[in-house]
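Trainee: Just a sequence and a predicted model for now, questions to come.
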Amino acid sequence: MSGFATNEDLSDVLREALGPGYRITGVDRLRGGSKKGVYRLGLDGGAASSVVVYRWTSGENFWPATDEDDPADPFSPASGPSLFLSARRALDRLGVRVPRLLWTDTGNGAGDGGHGDGGSRDAGGPGGAIGVAVVEDVPGDTLEAALTTDPRRAAPALADLARSLDLMWRERGPHHDRVELLERGGTSLGESCERLVLDRALRDLAEAAGRDARIAAARDRLADHLRRLVARVAPRAEYSLVHGELGPDHVLIDADGRAVLIDIEGLMYFDAEWEHVFLRLRFPEHYDVLRRPGLDPARLDLYELAMRLSLVAGPLRLLDGDFPDREAMLGIAEHNLGRALALLP
């Protein structure tokens, strides 16, 4: 994979973001990111001992491009500085904790606050157009790690995450839209969340069936069951703010014990049931803290099967490229394949 940041690249970013007084003492490219590069920089010469750099460029994105990617599709790949900036503005306005922004450059001269607006940077190079953000480094573990190694530290963060989810639940919109698209005055595709989910699930099913004989053998039964499930869903005309991929690995814990949301580019107005299906998958032993009343059981049933199929097709698609943690992706696909088949009547 070409296009990873060099020390020279990061030194240039640091100079633009924080001025000439800082020196990089160490660089760590953090694991887990598949759509952007995430780098922790150790620093000397100023008040901050470290910062985190987000870097959006094709050379840092492991996902293969497709002809179906459409910014008006809420399920199109959520990657890019404009999505990040719109999401952090929305969450910050609600009082949901996100990493503090220090500096950003969208790659076309457009910036967002922090300690300074991003200026114009060179958008060329082997990785294509480059967008960059420098944010605070939230020290300590993810919530995922703390739930295992330090439950006493994890408990208040989990409660704060529930508070954040409640703030997002109460933030309503009249249409299902990515926050960034809404800021630009656009409107998302699709007549409803449930139809969007069905269409995506059928595409995921077709893709997974082409890659695994077990899914192929059950393809017609799975498609029929998806259509039965969507027929049970009653219409809805109001939507909540959802993260879209809120696992415990996408929550940091700050020094005050607060939950800090990261990987927020997919923030959108959508059915809260979509978020809660993912929360049930990723917080199996702790979901009771995050549970809320009033969710629609019919939507939960549809979205669980759709999400299982997505978590088969997506990891297998990612492995078409050179994503490094291949065993983990294969494990995710295999686990969710079994769960999807188990949902058949």
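Mentor: Perfect, I can see it now.
Trainee: Every contact and neighbour count from this point should use C-alpha atoms.
Mentor: Will do.
Trainee: Contact partners for Leu302?
Mentor: Contact analysis of Leu302 by C-alpha atoms under 8 Å, 6 or more residues apart in numbering lists 194, 226, 229-230.
Trainee: The structure to be compared is supplied as follows:
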Amino acid sequence: MERRFAVREQLTGVVRAALGAEHRLVDVLRLRGGSKKGVYRLVLDDGSTAIAYIWDAAENYWPGLQVEDHADAFSAASGLELFEAAHRRLDAAGIRTPRIYLADRGRELYPADVAVVEDVPGGTLEALIQRDPAAAQPVLARLAETLEVMRGHAGPGFGKVALVDGGGVATGRSCEQVVFERALVDLEEGAVRDARLAAARDRLEGVLRELAAGVRPRSAHVLVHGELGPDHVLVDSAGRPVLIDIEGLMYFDVEWEHAFLRLRFHEDYARLSWDGLDERRMSFYTLAMRLSLVAGPLRLIEGDFPGREAMRGIAEHNLQQALTFIGG
């Protein structure tokens, strides 16, 4: 498809509605990295900035139809409805996210759902860790406190916050069941796209089944971000962590959050770990995540996503890590 991104003239009315007529939009910078929504920095005539999120088909690089089934805990986590529900839930819990100036689905200001939010000035935690590891330590400590707060907020069932907070019930019997079924799909999709995974498919499926069988039932489900890497944490001027890309916020097993944290924070994960984790569940979820991080990137680069080499690198790394579960 031909991709047409937002330009300044299209966002002038959005800025006026979000920030008032006294602010004039002088430049629009499309930020790289997103695969499901457009992210733009809005530069105003007084030198201040804001961020625009745009949920539009032209901004979504995932090939094929993505069904918006909120009852499926792992359906595409994208859209203004999910964003607003997640923001409300985190804000009520006292967890820092960019302030919302405007959320509009009327399609009169812009021909797609759009939100304008605070532009947090400090950059990502990932960049801070790379630039100044010592300066990142207090932020990591505060992030650990944020995770503790999230663990204290349980839902009546598992699933997307937008669904559960609205009284809905997610599809599936349990977190471990939906993770297992998703992992089988990821294994199948990955095997179609990589011969090495295809050769190991039966053995990996056996390990998945063994790990899933060793997980004891659980009824407690807490707030999890789901993809809380250091690139999804901004640092504000007071040194506080600010969570972004929150549309996937769920009530789920805490181990799902920590499996991802361990994958993404590497040696810094020690600052974020928690003694109450079930290591059997962690092992199962870690393999499931590895398979997802093979199948997802390989599927994404079948389209026209611009960061192809980075996605190939993610798929390759996680393939090698998945193979260690069978002694590969």
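Mentor: The structure has been received and is ready for your questions. It should be emphasised that the depicted structure is a prediction, and the values quoted were computed from it without experimental measurement.
Trainee: tm score of chain vs chain?
Mentor: Put the two chains on top of each other and the TM-score (TM-score structural alignment, normalised by the length of the second structure) is 0.96; 326 aligned residues with a C-alpha RMSD of 1.4 Å.
Trainee: picking that back up, same check for the contacts of Leu302 of the first structure, but in the second structure.
Mentor: Of the contacts of Leu302 of the first structure, the ones still in contact in the second structure (both residues aligned by TM-score structural alignment, their matches' C-alpha atoms under 8 Å) are 226, 229-230.
Trainee: For those residues, pick the one with the most neighbours.
Mentor: Leu226 (22 neighbours; other C-alpha atoms under 10 Å).
Trainee: Give me the nearest residue to whichever residue in the second structure pairs up with that residue, chain neighbours excluded.
Mentor: In the second structure, the residue matched to Leu226 of the first structure (TM-score structural alignment) is Leu208. The shortest distance from Leu208 of the second structure to any non-neighbouring residue, by C-alpha to C-alpha, 6 or more residues apart in numbering, is to Phe284 (6.8 Å).
Trainee: Now do that neighbour against Arg216 of the second structure, distance only.
Mentor: Phe284 of the second structure sits 12 Å away from Arg216 of the second structure, going by C-alpha to C-alpha, to the nearest Å.
Trainee: re the thing from before, please identify which of the kept ones among the contacts of Leu302 of the first structure is nearest to Leu94 of the first structure.
Mentor: The closest of these to Leu94 of the first structure turns out to be Val230 (C-alpha to C-alpha; 32.0 Å).
Trainee: At which residues are the strands of the first structure located?
Mentor: With strands called from DSSP state E, the first structure shows them at 23-29, 37-44, 50-56, 101-105, 131-136, 172-173, 177-178, 239-242, 251-253, 259-261, 268-270.
Trainee: Over in the second structure, tell me which residue corresponds to His175 of the first structure.
Mentor: His175 of the first structure maps onto Gly157 in the second structure, by TM-score structural alignment.
Trainee: Of the strands of the first structure, which is nearest Ser86 of the first structure?
Mentor: Across the strands of the first structure, closest to Ser86 of the first structure is strand 177-178 (C-alpha to C-alpha), at 9.3 Å.
Trainee: how about the strands of the first structure, which one is nearest Arg93 of the first structure?
Mentor: strand 239-242 (12.5 Å).
Trainee: The closest one vs the second structure - mean distance after superposition?
Mentor: By mean C-alpha distance after the TM-score superposition for the first structure, the fitted strand 239-242 of the first structure averages 0.5 Å away from its aligned residues in the second structure.
Trainee: Pull the distance from that strand to the chain's centre.
Mentor: 15 Å (C-alpha atoms, centre = their mean, to the nearest Å).
Trainee: Where does that strand end up in the second structure?
Mentor: Strand 239-242 of the first structure maps onto residues 221-224 of the second structure, going by TM-score structural alignment.
Trainee: quick revisit: let's have the strands of the first structure in TSV, adding distance to Pro284 of the first structure and mean neighbour count.
Mentor: Shown next, in TSV, are those (distance: least, C-alpha to C-alpha, whole Å; neighbours: other C-alpha atoms under 10 Å):
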stretch	distance to Pro284 of the first structure	mean neighbour count
strand 23-29	29	14
strand 37-44	27	20
strand 50-56	30	23
strand 101-105	32	24
strand 131-136	30	23
strand 172-173	27	16
strand 177-178	27	26
strand 239-242	19	24
strand 251-253	16	25
strand 259-261	18	24
strand 268-270	22	26
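Trainee: In CSV, list these along with distance to Asp204 of the first structure.
Mentor: Listed next are those as CSV, based on distance: least, C-alpha to C-alpha, whole Å:
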stretch, distance to Asp204 of the first structure
strand 23-29, 31
strand 37-44, 26
strand 50-56, 26
strand 101-105, 34
strand 131-136, 30
strand 172-173, 27
strand 177-178, 21
strand 239-242, 21
strand 251-253, 27
strand 259-261, 27
strand 268-270, 20
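Trainee: Can you pull up the most central residue in the second structure?
Mentor: Glu227 (3.9 Å; C-alpha atoms, centre = their mean).
Trainee: Report the spatially nearest residue to that residue, omitting neighbours in sequence.
Mentor: The shortest distance from Glu227 of the second structure to any non-neighbouring residue, by C-alpha to C-alpha, 6+ apart, is to Phe260 (6.5 Å).
Trainee: For that neighbour, give its distance to Glu267 of the second structure.
Mentor: Going from Phe260 of the second structure to Glu267 of the second structure by C-alpha to C-alpha gives 13 Å.
Trainee: what residue of the first structure matches up with Leu249 of the second structure?
Mentor: For Leu249 of the second structure, the residue aligned by TM-score structural alignment is Leu267.
Trainee: meant to ask about Leu319 of the second structure
Mentor: Using TM-score structural alignment, Leu319 of the second structure sits opposite Leu337 in the first structure.
Trainee: again, but for Leu300 of the second structure
Mentor: Aligned by TM-score structural alignment, Leu300 of the second structure pairs with Leu318 of the first structure.
Trainee: any idea which helix is longest in the second structure?
Mentor: helix 279-300 (DSSP state H).
Trainee: how far away is Pro324 of the first structure from Asn61 of the first structure?
Mentor: 12 Å.
Trainee: quick one, helices of the first structure?
Mentor: Under DSSP H, the first structure gives helices at 7-18, 81-94, 143-149, 151-170, 179-183, 193-209, 213-217, 219-231, 272-282, 287-290, 297-318, 326-342.
Trainee: For Gly33 of the first structure, grab the count of nearby residues.
Mentor: 15.
Trainee: Gly247 of the first structure versus that one, what's the distance?
Mentor: 13 Å.
Trainee: Over to Ala298 of the first structure?
Mentor: 23 Å.
Trainee: So between those two, which is more surrounded?
Mentor: Taking neighbours as other C-alpha under 10 Å, Ala298 of the first structure and Gly247 compare with Gly247 leading, 18 against 15.
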